[in-house]
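> No letters, just coordinates:
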């Protein structure tokens, strides 16, 4: 934690949470605004559905690759420069997407967007831990999750409206405007939270040593799996939204917002509860609550989809409840990851994001196309991905029982 933290941000704590959440929103906005225009873009530029899927995979794998470096760069050069450069590249890439005339150009600039958007997500986690002690950090992390949760609910509504009224190019011009406004806001407001004494030398040897220290740590890897992989239990449904909502549930495009609204309500509700519990119960207990909710609802979802034809009035609810369980536990697990190596929190945040985003990319490029033809297989795949995180946490719980055992004092 920065010893001068109380001098860096004198505005209310929630205001910093809003600023950091806006940084995190770049990722969901980059995905969810253009999903309603998938078929329209394909028709306009003569792309096949498989080629359009590549625009999503390119973004996700670019996001995963560059996350290896965002945190390490911020540990050496400071949080603020990495954020500002990341937003600048995102803005340029959005202009490229708006001007793209072929599927190849669109895939390229989507990949460039992916390379840049991780800066805000990765660095914002490190900023929180720079600024706040554990219990307060959990509350701020939960507030960020609440505000961040607005993006996936609003983005497809905005994207659908822009596509219908102004054409698909307007979606990326909108993202360009978001990038400009966000850059100006962070240039004006975001403080440098990495204390000069905490900066790490930037050289290949030091970087590789940091990667090796974390990458060879079973505790780190298992905690990163516990937080990152279960997210795909609900992200799978976002990726399969056109097929799941349109084909299986027979919803019109104008009704897709119900799915996003319910899911984001679950995320925001779980994050709010996580903040309320901070400092009152041991982190380990809160993580257990989250996994119990996800396991119970996943099993019920599989059973329901095997026994009954999927209908919108009940098929959307399990995803929202799953999201509640995930967001209840993920702020706690994230802080446990960051505190494993306090000197390299940026690097830890990077590697955690790499594991999660690599899983996202595999789900987008491989798993979603394999299972989206069946609601039962979607439910089974969701259960299995949650199970990976659950098994990782169970192993951590038994191998290192001291992790997350005690509730931190709340200020």
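That came in fine, so what should we check first? Remember, predicted model here, so these are calculated numbers, not experimental data.
> C-alpha only now, for contacts and for neighbours.
Noted.
> Check the gap between residue 47 and residue 323 for me.
To residue 323, residue 47 is 33 Å away according to Cα to Cα, to the nearest Å.
> So which of these two has more stuff around it?
Neighbours were counted for residue 47 and for residue 323 using other Cα atoms under 10 Å; residue 323 has more, 29 against 18.
> let's bring in a second one:
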């Protein structure tokens, strides 16, 4: 079965009808919860481990830089394998790929409780990264399989609102699990969450009918990736997403250093940073859902980038004029938390809609589009966690400057995409 090559004009996607239920059907609570739970797997895998860093470092004699690799190797392996999860789901079906990935992920998570050194623990984190994307990336494709247009944007917004809880729940849960024993309890707890997600996914319907799947051949999979990867439009949007979202994710990636060293707080205090971040993200996702019927998607994305630029500048100013945090839970923390909260709000305005923008470019190869569209963001997140975070956390001001730099690049890439779209529109009408 052959599929037509996509055009670099986003309008060529032209709302291909969603498969499965009618586009007019509102997403049920169970499918919304299941898709959100699949998306939350990533934040739980990353953030729940943060409070355990000091204990892991003490037991294995690992430095801050080495401990950061527990995040970076997970994200790097997630990114590499993510290129294949989407095309595999185009051939095998969404559900089969997600369930297989979840089963491997659960084994790797429980395996971490048996780790006897940093080498073994890092190897198991790589296995977790290799498998986790099968659930989280493919779940985004399911949204567009089942729904289109405003309904797809509303569902994506509802998923993001629930998903936004994960980064704040995760480190708090990690801190609570540490009250039960050593750091191994953290991995066991996340493994149990994976089992719950596996059961929910098993109860979910398959969203890609067999007649719409591509052949399971290396040539077909690589061909789908090639068709998507050679699109300049897709590259611009994917890179704009990676840099724009990095303005928010830099605070997540550097959280162990920001919370403990720069703010002077303890392993049960990660909520201080994550609550403002998640409140901002939930508020932004709520606005995205409300805007689905009243605002063009590209306009909402543009507002998101402009807002994140403004919020990044506000954050830098507040950090520069605010007194240094006293090391306790007091009012000195407020000025340095306002900016990250605003940036989470504005980044949420473009993050969910821009995922649909990529998927709609390739209506016949959504899995491959989801994989490559996510790949650049994942690589950026891995670099932030393992390489950049240790370099920019000398002070809160340097972190703020880095966030501003990222969103400037992201906004310029999005502006380039809009200009290319206008040029293509003018050429077509001429």
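That came in fine, so what should we check first? A quick note: this is a predicted structure, and the numbers were derived from the prediction, not measured.
> Counterpart of residue 184 of the second structure over in the first structure?
Using TM-score structural alignment, the equivalent of residue 184 of the second structure in the first structure is residue 169.
> and residue 274 of the second structure, which of the three is it?
Secondary structure assignment for residue 274 of the second structure (DSSP: H, G, I helix; E, B strand; the rest coil): helix.
> Over to residue 310 of the first structure?
Under three-state DSSP, residue 310 of the first structure comes out as coil.
> thought it was touching residue 375?
Yes - counting by Cα atoms under 8 Å, residue 310 of the first structure does reach residue 375; the two are 7.0 Å apart.
> Residues that sit against both of those two, list them.
Shared contacts of residue 310 of the first structure and residue 375, defined by Cα atoms under 8 Å, 6 or more residues apart in numbering, comprise residue 248.
> Please identify which of these two sits among more neighbours.
For residue 310 of the first structure versus residue 375, neighbours defined as other Cα under 10 Å are more numerous around residue 375 (23 against 19).
> ok, the aligned residue in the first structure for residue 175 of the second structure to residue 153 of the first structure distance?
Counting by TM-score structural alignment, residue 175 of the second structure corresponds to residue 160 in the first structure. Here residue 160 of the first structure is placed at a distance of 12 Å from residue 153 of the first structure (Cα to Cα).
> Now residue 376 of the second structure. Nearest residue, chain neighbours left out?
Distance criterion Cα to Cα, 6 or more residues apart in numbering; nearest residue to residue 376 of the second structure, sequence neighbours excluded, is residue 242 at 5.8 Å.
> Helix, strand, or coil at the one you found?
helix.
> show me the contacts for the aligned residue in the first structure for it.
Under the alignment (TM-score structural alignment), residue 242 of the second structure maps onto residue 228 of the first structure. If you count contacts by Cα under 8 Å, 6+ apart, residue 228 of the first structure has them with 352, 353, 355, 356, 357, 359, 389.
> In this structure the second one contacts residue 67, no?
So the one you mean is residue 353 of the first structure. Yes - under the criterion of Cα under 8 Å, residue 353 of the first structure makes contact with residue 67 at 6.4 Å.
> And these two? Which one has more around it.
Higher neighbour count among residue 353 of the first structure and residue 67: residue 67, with 29 against 26, using other Cα under 10 Å.
> All the strands of the second structure, in order from the start?
With strands called from DSSP state E, the second structure shows none.
> what's the longest helix in it?
Identified as the longest helix of the second structure according to DSSP state H is helix 396-429.
> Of all the residues in that one, which ones are buried?
Of the residues in helix 396-429 of the second structure, those with enough neighbours to count as buried (16 or more other Cα atoms under 10 Å) are 396-418, 420-421.
> those helices in the stretch 1-150 of the first structure, which residues are they?
For the stretch 1-150 of the first structure, helices defined by DSSP state H, counting those that start in this stretch occupy the ranges 5-8, 13-32, 38-45, 49-77, 79-99, 103-131, 134-148, 150-166.
> and for the second one, what span of the second structure is it aligned with?
Translated: helix 13-32 of the first structure. Going by TM-score structural alignment: helix 13-32 of the first structure matches residues 28-47.
> Need the contact partners of that stretch.
Stretch 28-47 of the second structure is contacted from outside by 71, 132, 135-137, 139-140, 155, 158-160, 162-163, 166-167, 170-171, 174, 190, 194, 197, 200-201, 204, 252, using Cα under 8 Å, 6+ apart.
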